[in-house]
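Colleague: how does the following fold in three dimensions:
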Amino acid sequence: MYGGLTEFVGGVQAGYNFQAGHFLFGVEGEFDGADFGHPVLPAPTLALVDQHWIGTVAGRVGLVDDRWLVFAKLGGGWVNSSATVNLPGAAWNGTSTNTGWLAGAGIEYGFKSHWTVKLEYDYLGLSNWRSPTLPSVALNRDLQMVKAGINYKFESGLPAEAEAPKHSHEPSDDEDLQKKSQNPIADLVSVPFQSNTNFNTGPFNRTQEVLNIQPVVPMHLNDDWNVISRTIIPLVSQPSPFFDSNTNGIGDITQSLFLSPVHPGPLIWGVGPVFTVPSANDPILGTGKFLVGPTAVLVVTPPHWVIGVLLNNQWSVGGNPLRPPVNAFLAQPFANYNMPHGWYLNTSPIITADWLAASGERWTVPVGGGIGRVFRVGDQPVNASIQAYYNVIRPTGAPAWSLRTSVALLFPVK
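Modeller: You can find the predicted model right below:
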């Protein structure tokens, strides 16, 4: 029995680092809540493994170059898990906490004086667990985890004068910030919270709610190139196709990376990979598949306007073999007309196609738009907007109307 299919973990970490020249040494601990619940794949055995929490302690060593850190880590961990086995004539369930060894590696980037983001891979090797049933069922509980995180550093490592806050800003700075906030590959750190409310979804005409937390972090490779990281973490309330109820939880997480020139011409562009991990905590909230594909952004900024398009296509390359394959296209054209005092008019419909669906059920094409404003709360820039869309083309059961509201915290890169 295999208890290590992909699901979602989330938690907190703390640690201490010491830097000597280009070398970094440190120790860190993590505690994560886990939501793994997987039926065994080899029929006819019926069984389920649940992981409840994961704790790790590890030392790490890394190489620092400007804002970048490449690191490796080694340590140990604890996992609390339970299992249920239902065999012909026998049933068993149990809970245990086991220890194992941990090895991992990753990259970390300092996007502000006190803030870093990181992406790492960890392998946690645990002893096998066997059920006391006859026949005995082997539980392989080794974990492989890909984790993204954000860290606050109590010491920035920058000179005091570099950290001095700048309270004044010119009108031209606000105009530039307004346009940057509308450009998905601008040199601007942002944390949008985007609510998508889809009305009359499914056979019972219930409301689907998707709250996307989608941090955008530009990373400077050198004087000529940036890599822009765009993550989408969906929190979903999904209507059931079978019952008059909703299922709530986290959906599949999507990560895009755009390589973009620091000094573009009139056409601003970015290209790179996009991938989606099956992190949904319930089958109805995700595809159950690993997805990967190309993505691109094209942007032009004539006076008062920000116009462009975001494109991607993803194919399933792994995941639960019992779930159907995926071949999905997305296009998001956007146009923003900027007015005085931070106000703007905009449209950014999300057009999708399921290439594996029947010919009349492939496309979702919305039309609509809305209004927004870039303003400041104290010294914190904020971008807020509201838009409404009507799906002129949609598959059976899809909503006709949707409402999109967004609030984004903006952190200009100095």
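
Colleague: use CA for all of it now, contacts and neighbours both
Modeller: Will do.

Colleague: which stretches of the stretch 51-200 of the chain form helices?
Modeller: 160-163, 171-181 (DSSP state H, counting those that start in this stretch).

Colleague: any idea which of those helices is most buried?
Modeller: Most buried of the helices of the stretch 51-200 of the chain, by mean neighbour count (mean count of other CA atoms under 10 Å): helix 171-181, with a mean of 17.

Colleague: so how far is residue 12 from the residue lying closest to residue 71 once chain neighbours are set aside?
Modeller: Excluding its sequence neighbours, the residue lying closest to residue 71 (CA to CA, 6 or more residues apart in numbering) is residue 62, at 3.9 Å. Residue 62 is 21 Å from residue 12, where distance means CA to CA, to the nearest Å.

Colleague: one more, please, to line up against the first structure:
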Amino acid sequence: MLKTVLILVGALIFTDTVFAKNVDELAKDFASPHSRLDRFPIQITNNYRVGPLENGSVLEMALRPHLSLDMGTDWNLVSRSFLPVLYHEKAFPSSDYEFGLGDLVQTFLLTPAKPNSQWSWAAGAAFEAPTATDTFLGAGKWAAGPAVSVAYEEFQYTFGILAHYLWSFAGEEDRSDISLASVQPFYNYRFGDGRAVNLMFESVYNGEQEEWTHPAILSYSHIFSYSQTDEAELGAGFKYLVSGPEEASEWGFRVQFSFIF
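Modeller: All right, here's what the predicted structure looks like:
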């Protein structure tokens, strides 16, 4: 009997250790924009003090799948999608409430399968499709442009930057042209057991209006095992507008749940 109990206790300790090592490896891969870890984040952000009167709000649920495809022995193709479902409340002077899909932004990045150092990089293209179900929820234009990313990775932290630029080339003629740069520097520090703190900027430059918007997001995330073969990520954070136009959201909250494949 004692032998059986010791075996069971040892098995539990070993299993917990394996799970801990596994989630730490997953947390490291999750932080890299170039990793082969497939995941499907669902990100919900509630933005407050939106619009010229600062009395509006925008609730955004973004579907952000990250998928990697082997392109032979030397290269991987990383697909990163962003499809928002939006609810606007008094965000525009001429509209009280709007709900529906926003525009899809799709990025394809080609990255070396085996980086030679702790630095990794990727280059490719970004596209925007007018998938919005309402005029207030999208730009009504097709757009495309270059995309790049760079990351540096250590055992406990990862930092880097993702960027792309979009120019419109087709779409509704009565809508404004798109000339947008997205620049996202990030820093991820891992505490172990799948836990991490994240700081990033989701900066956007509007070339048509010649102005920057710099929201900063500070968040905490935890990757955990809910079975012997399945893991997920859960995170929450705070968003604050460092600088930007008057109608931009001043602050907000964010939660994220990610399926890991």
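
Colleague: same list, the helices of the stretch 51-200 of the first structure, but as JSON lines with distance to residue 384 of the first structure please.
Modeller: Below are the helices of the stretch 51-200 of the first structure laid out as JSON lines (distance: least, CA to CA, whole Å):
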{"stretch": "helix 160-163", "distance to residue 384 of the first structure": "28"}
{"stretch": "helix 171-181", "distance to residue 384 of the first structure": "10"}
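
Colleague: to residue 195 of the first structure, which of those helices lies closest?
Modeller: With CA to CA as the criterion, residue 195 of the first structure lies closest to helix 171-181 of these, at 17.4 Å.

Colleague: which helices and strands does the closest one pack with?
Modeller: strand 188-201 (3 or more CA pairs under 8 Å, 6 or more residues apart in numbering; DSSP states H and E).

Colleague: the second structure: matching residues for the strand it packs on?
Modeller: Matched against the second structure by TM-score structural alignment, strand 188-201 of the first structure falls on residues 37-50.

Colleague: touching the matching stretch from outside, list them.
Modeller: Stretch 37-50 of the second structure is contacted from outside by 26, 29-30, 54-68, 91, 247-261, using CA atoms under 8 Å, 6 or more residues apart in numbering.

Colleague: can you rerun that using 6 Å?
Modeller: 55-67, 91, 247-261 (CA atoms under 6 Å, 6 or more residues apart in numbering).

Colleague: cool, and stretch 237-248 of the second structure?
Modeller: By CA under 6 Å, 6+ apart, the residues outside stretch 237-248 of the second structure that reach it are 50-52, 212-219, 250-254.

Colleague: which residues in the first structure does it align to?
Modeller: The alignment of stretch 237-248 of the second structure onto the first structure (TM-score structural alignment) spans residues 387-398.

Colleague: and that stretch, how far apart are its ends?
Modeller: End-to-end distance for stretch 387-398 of the first structure, by CA to CA: 18 Å.

Colleague: likewise stretch 172-182 of the second structure?
Modeller: 22 Å.

Colleague: which part of the first structure matches it?
Modeller: Under TM-score structural alignment, stretch 172-182 of the second structure corresponds to residues 320-330 of the first structure.

Colleague: list the buried ones in that stretch?
Modeller: Buried positions in stretch 320-330 of the first structure, judged by neighbour count with 16 or more other CA atoms under 10 Å: 325, 326, 327, 328, 329, 330.

Colleague: out of these, who's nearest residue 309 of the first structure?
Modeller: Ranked by distance to residue 309 of the first structure (CA to CA), those are led by residue 330 at 10.3 Å.

Colleague: isn't that closest one up against residue 312?
Modeller: Yes. Between residue 330 of the first structure and residue 312 there is a contact at 5.4 Å, judged by CA atoms under 6 Å.

Colleague: re the thing from before, buried subset of the contacts of stretch 237-248 of the second structure?
Modeller: Among the contacts of stretch 237-248 of the second structure, those buried by neighbour count (16+ other CA under 10 Å) are 50-51, 212-219, 250-254.

Colleague: in those residues, find the pair that's most separated.
Modeller: Maximum pairwise distance among those (CA to CA): 24.9 Å, between 51 and 219.

Colleague: spatially nearest residue to residue 25 of the first structure, not counting backbone neighbours?
Modeller: Leaving aside its sequence neighbours, residue 25 of the first structure sits nearest to residue 61 (CA to CA, 6+ apart; 4.6 Å).

Colleague: and that neighbour, what's its match in the second structure?
Modeller: Checking with TM-score structural alignment, residue 61 of the first structure has no match.

Colleague: OK, contacts around residue 61 of the first structure?
Modeller: With contacts defined as CA under 6 Å, 6+ apart, residue 61 of the first structure is in contact with 24, 25, 71, 72.

Colleague: how far away from the center of its chain is stretch 66-80 of the second structure?
Modeller: Distance of stretch 66-80 of the second structure from its chain centroid, counting by CA atoms, centre = their mean, to the nearest Å, is 18 Å.

Colleague: how about it, which residues of the first structure does it hit?
Modeller: Under TM-score structural alignment, the match for stretch 66-80 of the second structure in the first structure covers residues 216-230.

Colleague: who's in contact with that stretch?
Modeller: Stretch 216-230 of the first structure is contacted from outside by 187, 189, 190, 255, 256, 257, 258, 259, 260, 261, 262, using CA under 6 Å, 6+ apart.

Colleague: which ones are touching the last one?
Modeller: Okay, so that is residue 262 of the first structure. Contacts for residue 262 of the first structure (CA under 6 Å, 6+ apart) come out as 224, 225.

Colleague: the second structure: which residue goes with that one?
Modeller: Aligned partner of residue 262 of the first structure by TM-score structural alignment: residue 113.

Colleague: look up how far residue 36 of the second structure lies from its match.
Modeller: According to CA to CA, residue 113 of the second structure stands 9 Å off from residue 36 of the second structure.

Colleague: what's the first-to-last distance across stretch 279-298 of the first structure?
Modeller: Stretch 279-298 of the first structure: ends 29 Å apart by CA to CA.

Colleague: where exactly do the helices run in the second structure?
Modeller: Using DSSP state H, the helices found in the second structure span residues 2-31.

Colleague: need the contact list for the residue nearest in space to the middle of it.
Modeller: Taking CA atoms, centre = their mean, the centroid of the second structure lies closest to residue 64, which sits 6.3 Å from it. Counting by CA under 6 Å, 6+ apart, residue 64 of the second structure touches 41, 81, 82.

Colleague: and the residues you listed as JSON lines, adding neighbour count and distance to residue 13 of the second structure?
Modeller: Shown next, in JSON lines, are the contacts of residue 64 of the second structure (neighbours: other CA atoms under 10 Å; distance: CA to CA, whole Å):
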{"residue": "41", "neighbour count": "20", "distance to residue 13 of the second structure": "30"}
{"residue": "81", "neighbour count": "20", "distance to residue 13 of the second structure": "39"}
{"residue": "82", "neighbour count": "19", "distance to residue 13 of the second structure": "40"}
